[in-house]
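*Asks:* Sharing a model that was predicted from the sequence below.
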Amino acid sequence: MEKDDVALRIEAFDEANGGGVGCYQDKGAYHLYLLATEAPIARLKPTGRGDEVSIAYWSHRRKWEDIDDMGGCVLPLDQALSHIATNSLFWTWT
């Protein structure tokens, strides 16, 4: 099965930043996880507007949750990946 543009961009970002993150698709979203432990990192769900994605994190409730209380954070894919890479919230359970 061929990877789509979003999956390829996620993979390229990961490789450019040292690797170690896996990605799979489920229910229309891209799930990022730490390869070493299989711990969930983030979920990126395309909004249908350009390359914007809604970002969720794996919470202490053992489910995906928005990163704010006001309807979530939506960013272009490259900005979303940078945000995930530098925000400790996403790395709490890894």
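*Replies:* Now that the structure is in, tell me what you want to look at. Numbers count the residues shown, from 1 in each chain.
*Asks:* Only C-alpha atoms from now on, for both contacts and neighbour counts.
*Replies:* Fine.
*Asks:* any idea whether residue 56 is helix, strand or coil?
*Replies:* Secondary structure for residue 56, judged by DSSP: H, G, I helix; E, B strand; the rest coil, is strand.
*Asks:* Presented hereafter is structure B, for comparison with structure A:
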Amino acid sequence: MPEHARILQGLEAFCQAHDVVVDKRGRGYSLLSRRTGAPVARLRLTNDPAKVQVLWWDGQRWKAPGPFGTLTMNLERALDYIASERAFWIHL
């Protein structure tokens, strides 16, 4: 399965459960609130097709969600992290 299709398939249930939509841009996928259009998180593709980088919107730009740099993990773990961290949801 092509990487693009694999990621979109993995995002489908997350989007329905959290009322977000996916916007494919450049080297990644932005998750936006379906209701307000506000940014929630960004998943940037890596050289490893099994992993993505997780970024959050700080009000002005996408950046690392914590003090230790950009997190890289598999898609399922990234979505669990986004769902459980309140910081991703503050701009809604």
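*Replies:* Good, I have the coordinates. Computed from a predicted structure; not experimentally measured.
*Asks:* Alignment lookup: residue 63 of structure 1 to structure 2.
*Replies:* Structural alignment (TM-score structural alignment) places residue 63 of structure 1 against residue 61 in structure 2.
*Asks:* mind checking how far its match is from residue 6 of structure 2?
*Replies:* 26 Å (CA to CA, to the nearest Å).
*Asks:* for residue 20 of structure 2, same thing?
*Replies:* Separation of residue 20 of structure 2 from residue 6 of structure 2 (CA to CA) stands at 18 Å.
*Asks:* These two - which one has more neighbours?
*Replies:* Each of residue 20 of structure 2 and residue 6 has its neighbours counted (other CA atoms under 10 Å); residue 20 has more, 23 against 13.
*Asks:* can you pull the contacts of that one?
*Replies:* 14, 31-35 (CA atoms under 8 Å, 6 or more residues apart in numbering).
*Asks:* Likewise for residue 24 of structure 2?
*Replies:* Remark: with contacts taken as CA under 8 Å, 6+ apart, residue 24 of structure 2 is in contact with residue 30.
*Asks:* Any figure for the gap between residue 5 of structure 2 and residue 24 of structure 2?
*Replies:* 12 Å.
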